[in-house]
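*Asks:* this is a predicted model, with the sequence first.
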Amino acid sequence: MTLLIEQLINGLQLGTMLFLMASGLTLVFGVMGLINLAHGSFYMVGAYATASVTAATGSFFIGLAAGLAAAAAVGALVELIVIRRLYHRPHLDQVLATFALILIFSEGTRWLFGSSPLWLNPPALLSGSVTLPGGLRYPIYRLVLIAVGVAVAVGMYFLITRTRLGMRIRAGESDREMIGALGVNIARLYTLVFAMGAALAGLAGALVGALQSVQVGMGEPVLILAFVVIVIGGIGSIKGALYGAILVGVVDTLGRVFLPLFFRQFMSPSEAAGVGSAIAAMLIYILMAVILAFKPKGLFAANE
């Protein structure tokens, strides 16, 4: 039971970080209709900027602010220089162009920082662990990640539903020509939305960078999971991104831990580890296929 509770919390932590990635990705697609494969590169930019500034200043929180600002600034520049030319192009052109951006970001990062990974430690204030009900000891930093993800979800809800900017974002998603005719600067709105999406990805990379190594290409595996999340949740739906991210995080975490233990009941440990790990790696895709069989537009389709 203790192991189950621990892995449920781990799955929730993974889910909240996936939400930061998926919410920015689905926001960009919902408002702009843009398929952005380079979204994972902003995740990497946030992690590298945070690790570098933290190493230079000795302050994790200054590094975190720098990572957030760097991802937003790079996102705005990419939108102005590249993305703006793709809005009215076919989706295949968008895929090819943003895939090229992945290669440019990866090689540029390797040129600036080298191939060796960087290491980022959580701040001393958030190190250590706390005792949860039931006697479970759990790292403080991982609980903080969950709290940050929940806070961002609440903040995005109020931004989208209760502010003038949110009204423009929702209107741009529904009828961009009409809000342009009403005097809203569409180009400025698109740049802002794209920078917001990049900042969310950078925040996720900066926070997760303290749990793993910061290295070139770290954003691509997370990007794949983020695409699974928005397909499950419903493309263009922030609510769907939240529910889909938590569902994917919990299912993926529990599968990787408990499937090898399950197969060990009637297999040798080595065979159980191999079979369990293989099925666990496919589990979220099986989940996606099952959900799409009953809900072809995802759990919370944006236009429903």
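*Replies:* Done, it's in.

*Asks:* contacts, neighbours, all on C-alpha from now
*Replies:* Noted.

*Asks:* now the helices for the protein?
*Replies:* Counting by DSSP state H, one finds helices in the chain at the ranges 2-32, 39-57, 60-81, 91-113, 140-162, 164-174, 176-181, 186-208, 219-233, 238-263, 269-294.

*Asks:* tell me how many other residues crowd Pro221.
*Replies:* Residues lying near Pro221 (other C-alpha atoms under 10 Å) number 10.

*Asks:* circling back to that earlier point, can you put the helices of the chain in JSON lines and add distance to Ala302?
*Replies:* Formatted as JSON lines, the helices of the chain follow (distance: least, C-alpha to C-alpha, whole Å):
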{"stretch": "helix 2-32", "distance to Ala302": "8"}
{"stretch": "helix 39-57", "distance to Ala302": "21"}
{"stretch": "helix 60-81", "distance to Ala302": "24"}
{"stretch": "helix 91-113", "distance to Ala302": "19"}
{"stretch": "helix 140-162", "distance to Ala302": "13"}
{"stretch": "helix 164-174", "distance to Ala302": "9"}
{"stretch": "helix 176-181", "distance to Ala302": "16"}
{"stretch": "helix 186-208", "distance to Ala302": "17"}
{"stretch": "helix 219-233", "distance to Ala302": "9"}
{"stretch": "helix 238-263", "distance to Ala302": "8"}
{"stretch": "helix 269-294", "distance to Ala302": "15"}
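
*Asks:* ok, second structure coming up, stack it against the first:
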Amino acid sequence: MTTLSLLEQLMNGIGFGLVLFLMAAGLTIVFGVMDTMNLAHGTLFMLGAYFAATAYRVLESFPLALLCAVILTMIAGALLEMSLIRRLYKRSHMNQVVATFGVILICNDVVKYFWGPTPLFAATPPSLSGPVTLFGAFEYPAFRLLIIAVGIALAIALYFMMAHTRLGMLVRAGASNREMTQLMGIRVRRVFTSIAILGAALAGIGGAMMGPITSVQTGMGEAVLIPALVIIVIGGIGSIRGAFIAALLVGIVDTAGRAFIPALLSKLASPVIAADVGPALASVLMYLLMIGVLCFKPAGLFPARG
């Protein structure tokens, strides 16, 4: 275990955490303001990956493919909100979970119909396929650096939107006291639609950036949805700052656990036991992190609602 390997896994954890942040940020805003549990948010992440991979094959330009993916995912998010989600605002969380889980199943079958059941290969742009030398002999993949840069830039943009724009003011007001916001004459339906479109855009960017690293396939949104929900709980429902910090913590803990725990166990036990127990133990680290945080901060690190 060298310093370079530790630094590489730290960078991988930050990159993975920032992708999770793009997923969790939109989800925590939707849940914090609308008080709606939208499990179909993971489907938007998957659609963003499929849209980007398909557009890149046609346009052969990653920026244009990313733009197309974001626009199409925003349209899908708006249609989902106007056709189904707004009918669930006054329903119980159990009804919301069941209805949006049904959307996941339907969308997975729709994706299989149009793109087929086999995973779709998302090519890395040639200009970003090589490594970049950062510190002396330390080289890191250029595309993963782009993910980190995009994640940080979007986190900063979200912070300024939440702190210095009217939409951000309405989001913060709705997260703190939804009833009072409605009584003050705010057009809640328009705000909710804007928030749904914003969350869809973030999920689409996350899926498009994750596609070239992992295979683009049905169900990839659900795999990211679970860590995103853990991030929301750790950071505090409705808090962008909490989602950002929690995403970095979860990304680093999960990546480091999967990289180092099997190797450490192999020194203490047989390789067979290390191969079986190591990945299982690494997969529960983020849940142990969530339990540890909730023991001291039951409402999360930075809850939006007092």
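*Replies:* Received, thanks. In this text, all values refer to a predicted model and were calculated from it rather than measured experimentally.

*Asks:* work out the TM-score between the chains.
*Replies:* TM-score of the superposed chains, computed with TM-score structural alignment, normalised by the length of the first structure, equals 0.97; 304 aligned residues with a C-alpha RMSD of 1.2 Å.

*Asks:* related to what we said a few turns ago, which among the helices of the first structure is found nearest to Asn303 of the first structure?
*Replies:* Closest to Asn303 of the first structure of the helices of the first structure is helix 164-174 (C-alpha to C-alpha; 8.7 Å).

*Asks:* the closest one - contacts with which helices or strands?
*Replies:* Contacts defined by 3 or more C-alpha pairs under 8 Å, 6 or more residues apart in numbering; DSSP states H and E place helix 164-174 of the first structure against helix 2-32, helix 140-162, helix 176-181.

*Asks:* quick one on the thing from earlier: and the helices of the first structure: which comes nearest Pro123 of the first structure?
*Replies:* helix 60-81 (5.8 Å).

*Asks:* who's in contact with Ala123 of the second structure?
*Replies:* Ala53, Pro212 (C-alpha atoms under 8 Å, 6 or more residues apart in numbering).

*Asks:* one more time with 10 Å
*Replies:* Ala53, Tyr56, Arg57, Glu60, Phe62, Ser129, Gly211, Pro212, Ile213, Ser215 (C-alpha atoms under 10 Å, 6 or more residues apart in numbering).

*Asks:* only the buried subset of those, as a ChimeraX command please.
*Replies:* What follows is the ChimeraX syntax for the buried subset of those, where burial is set by 16 or more other C-alpha atoms under 10 Å:
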select :53,56,62,211,212,215
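
*Asks:* now the contacts of Ala123 of the second structure in CSV, with distance to Ala223 of the second structure?
*Replies:* As requested, those are exported to CSV (distance: C-alpha to C-alpha, whole Å):
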residue, distance to Ala223 of the second structure
Ala53, 19
Tyr56, 24
Arg57, 25
Glu60, 28
Phe62, 24
Ser129, 25
Gly211, 13
Pro212, 16
Ile213, 14
Ser215, 12
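
*Asks:* quick check, nearest of the contacts of Ala123 of the second structure to Phe16 of the second structure?
*Replies:* Nearest to Phe16 of the second structure among the contacts of Ala123 of the second structure is Ile213, at 10.3 Å by C-alpha to C-alpha.

*Asks:* what's the counterpart of that closest one in the first structure?
*Replies:* Aligning on TM-score structural alignment places Ile213 of the second structure opposite Leu211 in the first structure.

*Asks:* hmm, which of the contacts of Ala123 of the second structure are common to the first structure?
*Replies:* Mapping the contacts of Ala123 of the second structure onto the first structure (both residues aligned by TM-score structural alignment, their matches' C-alpha atoms under 10 Å) leaves Ala53, Tyr56, Arg57, Phe62, Ser129, Gly211, Pro212, Ile213, Ser215 still in contact.

*Asks:* got these as CSV, with distance to Leu158 of the second structure columns?
*Replies:* Compiled in CSV, those are given as follows (distance: C-alpha to C-alpha, whole Å):
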residue, distance to Leu158 of the second structure
Ala53, 26
Tyr56, 27
Arg57, 30
Phe62, 23
Ser129, 28
Gly211, 23
Pro212, 25
Ile213, 25
Ser215, 28
